[in-house]
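Student: coords please:
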Amino acid sequence: MLAWHWIGLAFVTLSVGYTVWCFNRLVFNRLRVAEAWSGIDVQLKRRSSLVPNLVLALRAYMAHERSALESLTEKRSLAQRNEHAGAGQRGLSETGLSNALTQVFVAAEAYPQLKADSNFLALQRTLTDLENQIQMSRRYYNGAVRELNVVVQSIPSNLVARLFQFRAAEYFALADAREGQSPKLGF
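Tutor: Reported below is the predicted structural model:
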């Protein structure tokens, strides 16, 4: 009888220990996802704040490309409106902004005097660097989301996740895989 008491006590102790371990793992992963999202958010806000400067630099040269500039301004506004949306919705609007920026840079290729403008070149370099940083941040975020989602959805840690109301996180992804491809430039 005494042996069963010790076995029961050991089982309860192990169960509580496992629950604490799972809970701490869930908290760690949730905080890593939040930190990774913060990194993406900072880069997206930096990019969005550069768009008005880019539009000003381009207006003088690209009078015939008004629709591209209006599209860029519209996509930036949409991205700013979705600033507090979830990763999925934010990903859609930010993808639109990335595509609009790509279209503007492709259109700028037709203006040799613009390509020689130091302000435009500096903005273009900064935006290119930001796009690379956003890609790195997105990969880090999606990796953190994957780790959290594995713990939230795997047995038996999913029981602890459900008990403490942990939810799977949303990936920050392109709306259409083709949007991540480089544009085709025809010369």
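Student: contacts and neighbour counts: CA atoms only from here.
Tutor: Will do.
Student: longest helix anywhere in the chain?
Tutor: Across the chain, the helix with the greatest residue count (assigned by DSSP state H) is helix 2-59.
Student: show me what the helix or strand following that one is packed against.
Tutor: Note on helix 2-59: by DSSP states H and E, the next helix or strand toward the C-terminus is helix 66-81. Contact here means 3 or more Cα pairs under 8 Å, 6 or more residues apart in numbering; DSSP states H and E; on that basis helix 66-81 packs against helix 2-59, helix 87-108.
Student: could you give the angle of the last one to helix 66-81?
Tutor: By that I understand helix 87-108. 160 degrees (axes from the mean of the first three to the mean of the last three Cα atoms, to 10 degrees).
Student: I'd like the structure of this one too, to check against the first:
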Amino acid sequence: MIALFVFLGIVSLLVLFLINVYNRFAKLRNFVLDAWSNIDVALRRRYDLIPNLVETVKGYAEHEKSTLDSVIHARNAAMAVPTGDINAQIKAENQLQQSLRSIFALSEAYPDLKANASFLDLQQKLNEIEENLERARRYYNGSVRENNTYGESVPGVLVASMFKYRKFDYFETDEASRANVKVDFS
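Tutor: The predicted structure follows:
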């Protein structure tokens, strides 16, 4: 009889342990998804702004069509990533960020464009979006760090596969985005 109570006590403790670990995984996953939704809002605002920016630049730098086309292509590729595929979205956003940098490099070569009120307004709005995106990125990366750390440490790692634990990628700029853009008009 005592053996049965000990067995039931151990099983009960194991069930409580599993419930606790599962709830922690669910909470951390929801933090990451919530953080990504903040990023998604800023990205949507940026997507809406890019066509206006490209049209403004087009009037001043018509022969820079390939640069403008690459921005539109990168925007469309980023928008086409399936909802919920955060890791693919991060890769597409890094490509878009690199192409956006090339537009602002163009403005250095065209003083009239750099002084255009519409361009300056769009650039200011884009800078505000980028600042919001940076704050959201920091929150997202913190949530990802907490999620990934729990899934890779004890006790989470012991039951991660049982609960279909999902490791998320950090939203960082890639090496290509960190490099200076070279503009050559010769």
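Student: looking at the helices and strands packed on helix 66-81 of structure 1, spot the one closest to Val150 of structure 1.
Tutor: Between Val150 of structure 1 and those, the shortest separation by Cα to Cα is 9.9 Å, and it involves helix 2-59.
Student: circling back: hey, which of the helices and strands packed on helix 66-81 of structure 1 is tucked in deepest?
Tutor: When the helices and strands packed on helix 66-81 of structure 1 are scored by mean count of other Cα atoms under 10 Å, the highest mean neighbour count falls to helix 87-108 (a mean of 20).
Student: what lies in contact with it?
Tutor: Under the contact criterion Cα atoms under 8 Å, 6 or more residues apart in numbering, helix 87-108 of structure 1 has outside partners 44, 62, 65, 68-69, 71-72, 75-76, 78-79, 82-84, 114-115, 170-175, 179, 183, 185.
Student: again, but for stretch 156-163 of structure 2
Tutor: Applying Cα under 8 Å, 6+ apart, the external contacts of stretch 156-163 of structure 2 come out as 18, 21-22, 25, 150-151.
Student: sorry, back to before: now the longest helix of structure 1, how far from the centre of its chain.
Tutor: 15 Å (Cα atoms, centre = their mean, to the nearest Å).
Student: ok, stretch 88-105 of structure 2 next?
Tutor: The chain centroid and the centroid of stretch 88-105 of structure 2 are separated by 11 Å, computed with Cα atoms, centre = their mean.
Student: so that stretch matches what in structure 1?
Tutor: Mapped onto structure 1 with TM-score structural alignment as the criterion, stretch 88-105 of structure 2 occupies residues 89-106.
Student: mind reading off the mean deviation between the matching stretch and structure 2?
Tutor: Between stretch 89-106 of structure 1 and its aligned stretch in structure 2, the superposed structures give an average distance of 1.2 Å (mean Cα distance after the TM-score superposition for structure 1).
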